[in-house]
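Colleague: Build me a model from this:
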Amino acid sequence: MTPKFEIRADHDRDTIVVYQAYAPAIADAAVAAQRFVPPFSTHRMTWIKPSFRWLMHRSNWARKPGQERILAVRITRAGWEEALAQAVLTSPERRVYTGNDQWRTLFAHAVVHVQWDPEYSLRGAKLDHRSLQVGLSRHIIEQYVADWTVDIRDLTPTVHRMHGHLRSGHADRARALLPPEKPYPLAADVAQRIGVTAV
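Modeller: Predicted coordinates for the structure are as follows:
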């Protein structure tokens, strides 16, 4: 049984892949430069997601306006864990905070926001377990751009191919193209901070 709150991702010893959806202008510039450059803005929050399937649901398989391009951004695990170590949940979850006042104080000063959203199946069905989203504020985005990013790949052609397989009834072919995913290990204090639980 998949734990309800667990990070599942494509990761190796040093890096982890997160996914983002952008308009073509931002995606083209980022892939060419292998880092985020204008028209990407470092003055607004950006959300990174380790779940490919969640982003497919959110972007409607790269068909929503402004989300036509799917990027796989490989970042350092050191950067990822630095972000999580500063994170505050977007709601006052009782399993993490002693009360609303504690949460409000922490959230008011948070440079990283995290939230757990329902995970989705390949066909778009809502599942019982959750997927993590991480919001990087303008106070930390420069580190994401300049220090953490290792590689940026455009997955849009693969996304279109997978969606085509699903529309033609070949879910097995689409599933074969899914990025690898396995549980991501966390230090106990970080796991507690973001509300990771065993069940």
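Colleague: drop to CA atoms for contacts and neighbour counts, all remaining ones
Modeller: OK.
Colleague: Excluding chain neighbours, give the residue nearest to S59 in space.
Modeller: Q67 (5.8 Å; CA to CA, 6 or more residues apart in numbering).
Colleague: ok so R94 is a helix residue?
Modeller: No. Under DSSP: H, G, I helix; E, B strand; the rest coil, R94 falls outside any helix and is assigned coil.
Colleague: Check the gap between it and R74 for me.
Modeller: 32 Å (CA to CA, to the nearest Å).
Colleague: Neighbour count for these two, which is higher?
Modeller: Neighbour totals were compared for R94 and R74, and R74 leads with 20 against 11 (other CA atoms under 10 Å).
Colleague: all helices for the chain, in order.
Modeller: Using DSSP state H, the helices of the chain run over 24-33, 52-59, 77-85, 100-108, 141-143, 156-167, 171-175, 188-194.
Colleague: And this one, please, so the two structures can be compared:
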Amino acid sequence: MKEKEIRAVYDQNTIRVYQAYPDMIADEAIKLGTFGSHFSLNRMTWIKPSFLWMMYRCGWAEKENQERVLAIDIKREAFDKIVKNAIPSTYTDDMDTSKEEWQKLVKSSDVRIQWDPEKDIEGRNLSYRSIQLGIRNNAVKEYVNDWIMQIEDITPYVKELNLSRRKGIDITPFLPNEQVYPLL
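Modeller: Below is the predicted model of the structure:
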């Protein structure tokens, strides 16, 4: 089994996660410093601390409705709490619970955790898995109203990196400096 790691940009107080949205949601979030009326509090939203996984997911800001990439610094204590309380999005036989009990937990939980193969610059799988967290209900409300410390639109940076990448330039030195994140 591949090793699971959380790699992120973080400091003592915050950890950076990424999300991609259409202009309407991104513009409002930048203006307000959090998500506004165009962001749905009634659906699950996925946050990803891995920059390259987000680039894979949003196609370097070229996929429809994912043209704007936001770097969102959230409170570390909130991130740690949701990781510890998340329910895996997929059942496996090595879990300490039955499939039926897991199904009940998934339905009642506000946080899902998913470990997907980390990606390299070209979107190929690496040897370890990166975290994605799906939040809904009370967790998404707390995210919007309390956890977000800062939102930055990094779309121009993403587009510049992608242009260089397509020209065959090594963009590795220009990527965010993600470190292995220690869960307490």
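Colleague: TM-score for this pair?
Modeller: Put the two chains on top of each other and the TM-score (TM-score structural alignment, normalised by the length of structure 2) is 0.94; 183 aligned residues with a CA RMSD of 1.3 Å.
Colleague: rewinding a little: among the helices of structure 1, which comes closest to M45 of structure 1?
Modeller: helix 141-143 (7.7 Å; CA to CA).
Colleague: Would you mind pulling the contact partners of the closest one?
Modeller: The contact list for helix 141-143 of structure 1, computed with CA atoms under 8 Å, 6 or more residues apart in numbering, reads T42, M45, T46, G79.
Colleague: before we move on, back to that, thought the residue nearest to S59 of structure 1 was touching L55?
Modeller: No. Contact between Q67 of structure 1 and L55 fails when scored by CA atoms under 8 Å: they sit 9.7 Å apart.
Colleague: Overlap of the contact sets of those two?
Modeller: In contact with both Q67 of structure 1 and L55: A21, using CA under 8 Å, 6+ apart.
Colleague: So between these two, which is more surrounded?
Modeller: L55 (23 against 20).
Colleague: correct me, but that one touches Y22?
Modeller: No. Between L55 of structure 1 and Y22 there is no contact under CA under 8 Å: 11.2 Å.
Colleague: roughly how far apart are W61 of structure 1 and A176 of structure 1?
Modeller: Counting by CA to CA, the gap from W61 of structure 1 to A176 of structure 1 is 16 Å.
Colleague: same check, this time on Y97 of structure 1
Modeller: 40 Å.
Colleague: Can you tell me the number of residues neighbouring F52 of structure 1?
Modeller: 28.
Colleague: ok, the nearest residue to it once chain neighbours are set aside - contacts?
Modeller: Distances taken as CA to CA, 6+ apart put Y19 closest to F52 of structure 1, at 6.4 Å, once the chain neighbours are dropped. Neighbour list for Y19 of structure 1: I48, K49, P50, S51, F52, L55, I70, L71, A72, V73 [criterion: CA under 8 Å, 6+ apart].
Colleague: Most neighbours among those residues, which one is it?
Modeller: Busiest of those [other CA under 10 Å] is F52, holding 28 neighbours.
Colleague: Would you check that G99 of structure 1 makes contact with P92?
Modeller: Yes. In this structure G99 of structure 1 lies within contact range of P92 using CA under 8 Å: 7.0 Å.
Colleague: Comparing those two, which residue is more hemmed in?
Modeller: P92 (17 against 12).
Colleague: what sits against that one?
Modeller: Per CA under 8 Å, 6+ apart, neighbours of P92 of structure 1: G99, N100, W103, R104.
Colleague: how close does the first one get to L89 of structure 1?
Modeller: In other words, G99 of structure 1. G99 of structure 1 is 13 Å from L89 of structure 1, by CA to CA.
Colleague: How much space separates P157 of structure 1 from F107 of structure 1?
Modeller: 38 Å.
Colleague: So those two - more neighbours on which side?
Modeller: F107 (18 against 12).
Colleague: Could you find the closest non-adjacent residue to the more buried one?
Modeller: V88 (5.9 Å).
Colleague: can you count the residues close to the one you found?
Modeller: 27.
Colleague: Check S164 of structure 2 too.
Modeller: 12.
Colleague: Tell me who's in contact with it.
Modeller: D170, I171 are the contacts of S164 of structure 2 under CA under 8 Å, 6+ apart.
Colleague: again, but for the one 10 residues further on
Modeller: Applying CA under 8 Å, 6+ apart, we find F174 of structure 2 in contact with L161.
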